[in-house]
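Visitor: The following comprises the amino acid sequence and a computationally predicted model.
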Amino acid sequence: MSAPSRIVPLLAEGVLAVEGTAAPSLSAGAAQPLPAPGRYLVEPLPEAPLTVTLDERSVTIRPGGWSGELGPSRGGRVTGRARDDLDPGRDVTVLALATGGVVARATARAADGGRFTLDLPATVARAPYRTRLTIGIAGSDHVLGRVDAGRPPRAWGPAPEAPRLRIKISTPNLREAPLWGDSHFAASLAAAFERLGRPVGVDCMDAWYGRTAPEDAVLVIRGRQPVQLDPGKINLMWLISHPDRVEDAEYAQYDRVFVASDIYAAHLKDRGLPHVEVLHQATDAVLFGGVAPPETRRSAPVFVGNSRREYRTMVKWCVEQGVPLDLYGGGWDGVLPPGYLRAPSVANRDLPALYAAHGLLLNDHWDSMRDNGFLSNRLFDGSATGTPILTDPVAGLEAVFGDTIATASEPEAFAEIIRSCLDDPTPFLARAARAREIVLGAHTFDHRAATLAAAVDRIAAG
């Protein structure tokens, strides 16, 4: 008779764990199964207490209102502090979570300042392999940190051949890959590695774990959720967006962290995180750099993007200011007046010609990217085609592109730039030509593959 399934009362970075095979139900949102057994992605992230039910048993997870930190950990003993900030007088339970479930518990006593000592079982602490444990507060979404238990040998000497690398992306599976930007990003990067004579593989989420192909090094293109790493391999992260989704404890798991922002890389270094390097996004020079400039361009800006369930600012401004727009993207039905939407999607291979056919390319950023200096990949792709670009102001733009890309932060200036570009495109095309030189000279996936390959080789050589 199989053991009953149990809920692990911890929501770790949006991921819920279950011990057993049964699927949980939620009082709000949905639990999407992940490739790792017993793991579910909760969407959307709860803002109020969430009740999780499994086999007629329920637990409540409260988001927010918790604090704590890990202290020294050695010899199978983990110490730290944990506290319920909304009820500071009560004791709380601390959990150690491994891949298979909870391996240890401890009580953080309020009367002792929330201190706890968590003793790991010998089967975990003295195992001849390393296990990465997540330490968190039961009934919460608060992860105190992560620790490694066990004693794995890790000896990286000079390799007789280049370490074998696999790229992990957040695309759910190959069937959905054409709809995900991460998939096209990784495919272009993999092709650049091939041109270096360094074949690599790309894994969607459903193939992150359990792969039998040789794998010495892993490059995680950090997306919506973290990847469970094997500390016996070389582990690299390339953070290209959404820095608000990554905690310091996750960065600490990697041998090297590459950040697509000068500003945010400096921020991480100021926080004491080692092994952080700047690596901006890039373009596929074969795809975007090879498009022939047209004799004439459409006298309209083009915007490629889904609605994201909102009236995106630049699209809204076009409508309000009465400027023309060719829009490609999904989710716009019923949002826009007639005449703007050209198609619900456009294939990645068709983007270079689409950009180059227009007099102006519009680009915007997520708030967290804009504020932290993460330059959109579309800036590099569009510039590679020699197309003028108008974007929202983003920190760090001039450090990479100089004055070659126009910006607007309010609707009147936005409309004026569009009209000026369409009426007299010559100065805008001259700036776009300089942007193209900048991108093709230093910001292609061939440049990035060379940087990443060199980093893997240095780490492998010890």
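Guide: Thanks, I have the structure now. Numbers count the residues shown, from 1 in each chain.
Visitor: going forward, measure contacts and count neighbours with C-alpha atoms only.
Guide: Noted.
Visitor: where's Val315 relative to Gly322, distance?
Guide: 11 Å (Cα to Cα, to the nearest Å).
Visitor: these two touch, right, Tyr40 and Leu16?
Guide: Yes: using Cα atoms under 8 Å, Tyr40 and Leu16 qualify as a contacting pair, with a distance of 5.1 Å.
Visitor: just to revisit the earlier point, of Val315 and Gly322, who's got more company?
Guide: Neighbour totals were compared for Val315 and Gly322, and Val315 leads with 20 against 10 (other Cα atoms under 10 Å).
Visitor: For that one, give me its contacts.
Guide: Phe303, Leu325 (Cα atoms under 8 Å, 6 or more residues apart in numbering).
Visitor: let's bring in a second model and compare:
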Amino acid sequence: MSSARSGLRERFARRVRLARRRLRWVVKISAPQGAAGDAWGDVAFADDLALALRRLGQTVRIDRLGAPLEAPGGGWDDVVLWLRGLAEPTPVSNAVNMLWIISHPEMVDDREIDRGWDHVYAASEKWAGERSRRTGTFVVPLLQAASQDRFAATGPADPHDILFVGTTRGVERPVVLDAVRVGAQLQIYGHGWEEYVEARYIRADHLSFEAVPAAYRGARRVLNDHWEDMKQEGFISNRLFEAVASGACVVSDRVQGMDELFGPMVRTYGSLQELIQLLDRDDLWPNTAERRDKAEEVLRDHSFDARARVLLRDALASFDLQ
């Protein structure tokens, strides 16, 4: 088939999809292909977002690192959404191009923001505002989220005392090492910790995505921290949304905007004595009913379904303007 006839066919097919408000999406992520990428957080994020978009009647494909830019079979994707992680993205022809910066903001320069995206989002109000002013391109704050399919304050619980889920990232993670220093009954899931803590603290080198919600629900406290650049730039971690949506009480480092989102469900400490108090004293934390109320609020306002509605609205508006 000639390229002209192929283009006509694709334009007609797109008009039909637009009339039905059922677009063809591809979500592109930085995780590598195969087992090496299966444990990446980008994979779970993309899966949860795709499920939410499909609930809105959308067709969604997820492409990992190295996948061709164009749709399989020479067809057109209606919307190309890049979840900006480690890999630098490129806009695609014949599509609405969206960039959502969810991590590693130190890698994103002004040139990338000004590359001709139809929509640019960032998981930080602070960073979005600063880059909008600096580049003249409007960057919309769109925070990370929790899956209402996987997380809730009610359901099976896997008992833990002080829980941390994550790798070392090849660096010392202060919240974990401080918990060890104060003698916490710490239980770690993640690889690489043998270099930093005694083996008795390490439960396993991995906790499956499916097992995380029950672990959060059953933990007396959940520990969290951020990459330094994300902390400085106001990128609130996905773990906080998921843990609070599970009704967990979280001890974390401080990020701008965190208190307004999560209130007393997420607390910070300035000294080891304060950490001891937060880990030991249940009376310093919200009660069961308050925790469930906050979990429901997070899942109402900060679910992937809420994020999918914003993305679909903006994608449809882009086609209305063409």
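Guide: Ah, there it is. If you're wondering where the values come from, they're calculated on a predicted model, not measured in any experiment.
Visitor: Next, the TM-score between them, please.
Guide: Remark: TM-score between the superposed chains equals 0.87 [TM-score structural alignment, normalised by the length of the second structure]; 304 aligned residues with a Cα RMSD of 2.3 Å.
Visitor: What is the equivalent residue in the first structure for Gly183 of the second structure?
Guide: Here Gly183 of the second structure is matched to Gly322 in the first structure, going by TM-score structural alignment.
Visitor: residues contacting its match?
Guide: With contact set as Cα under 8 Å, 6+ apart, Gly322 of the first structure has no partners.
Visitor: how about Val227 of the first structure, what's its partner in the second structure?
Guide: Applying TM-score structural alignment, one finds that Val227 of the first structure aligns to Pro89 in the second structure.
Visitor: For burial, what's the neighbour tally of that match?
Guide: Counted by other Cα under 10 Å, the residues lying close to Pro89 of the second structure total 18.
Visitor: again, but for the one 3 residues further on
Guide: The number of residues packed near Val92 of the second structure is 18, by other Cα under 10 Å.
Visitor: does the closest residue to it other than its chain neighbours sit in a helix or strand, and which one?
Guide: Distance criterion Cα to Cα, 6 or more residues apart in numbering; nearest residue to Val92 of the second structure, sequence neighbours excluded, is Leu69 at 6.7 Å. Take DSSP states H and E as the rule and Leu69 of the second structure turns out to sit in neither a helix nor a strand.
Visitor: and Leu69 of the second structure, how far is that from Cys249 of the second structure?
Guide: With distances taken as Cα to Cα, Leu69 of the second structure is found 42 Å from Cys249 of the second structure.
Visitor: What ranges does the first structure have for its helices?
Guide: In chain order, the first structure shows helices spanning 122-125, 181-195, 248-251, 262-270, 313-321, 351-356, 367-372, 377-384, 397-401, 411-423, 426-442, 445-460, with DSSP state H as the criterion.
Visitor: which residue packs closest to the aligned partner of Asp333 of the first structure in the second structure, ignoring adjacent ones?
Guide: For Asp333 of the first structure, the aligned position in the second structure is occupied by Glu194, per TM-score structural alignment. Computed as Cα to Cα, 6+ apart, the closest residue to Glu194 of the second structure that is not its neighbour in sequence is Ile202, at 7.9 Å.
Visitor: mind listing what that neighbour touches?
Guide: Gln187, Ile188, Tyr189, Gly190, Trp193, Glu194.
Visitor: can we see that at 7 Å?
Guide: Remark: with contacts taken as Cα atoms under 7 Å, 6 or more residues apart in numbering, Ile202 of the second structure is in contact with Gln187, Ile188, Tyr189.
Visitor: Report whether the expected contact of the first one with Gly166 is present.
Guide: No: counting by Cα atoms under 7 Å, Gln187 of the second structure sits too far from Gly166 to count as a contact (11.0 Å).
Visitor: Which residue in the first structure aligns with Arg111 of the second structure?
Guide: Applying TM-score structural alignment, one finds that Arg111 of the second structure aligns to Ala249 in the first structure.
Visitor: for Pro72 of the second structure, same thing?
Guide: Under the alignment (TM-score structural alignment), Pro72 of the second structure pairs with Thr212 in the first structure.
Visitor: And that match, how close does it get to Arg57 of the first structure?
Guide: When distance is defined by Cα to Cα, Thr212 of the first structure is 37 Å away from Arg57 of the first structure.
Visitor: Looking at these two, which is more packed in?
Guide: Arg57 (11 against 6).
Visitor: Tell me how far the match of Arg111 of the second structure lies from Asp457 of the first structure.
Guide: Applying Cα to Cα, one obtains 25 Å for the distance of Ala249 of the first structure from Asp457 of the first structure.
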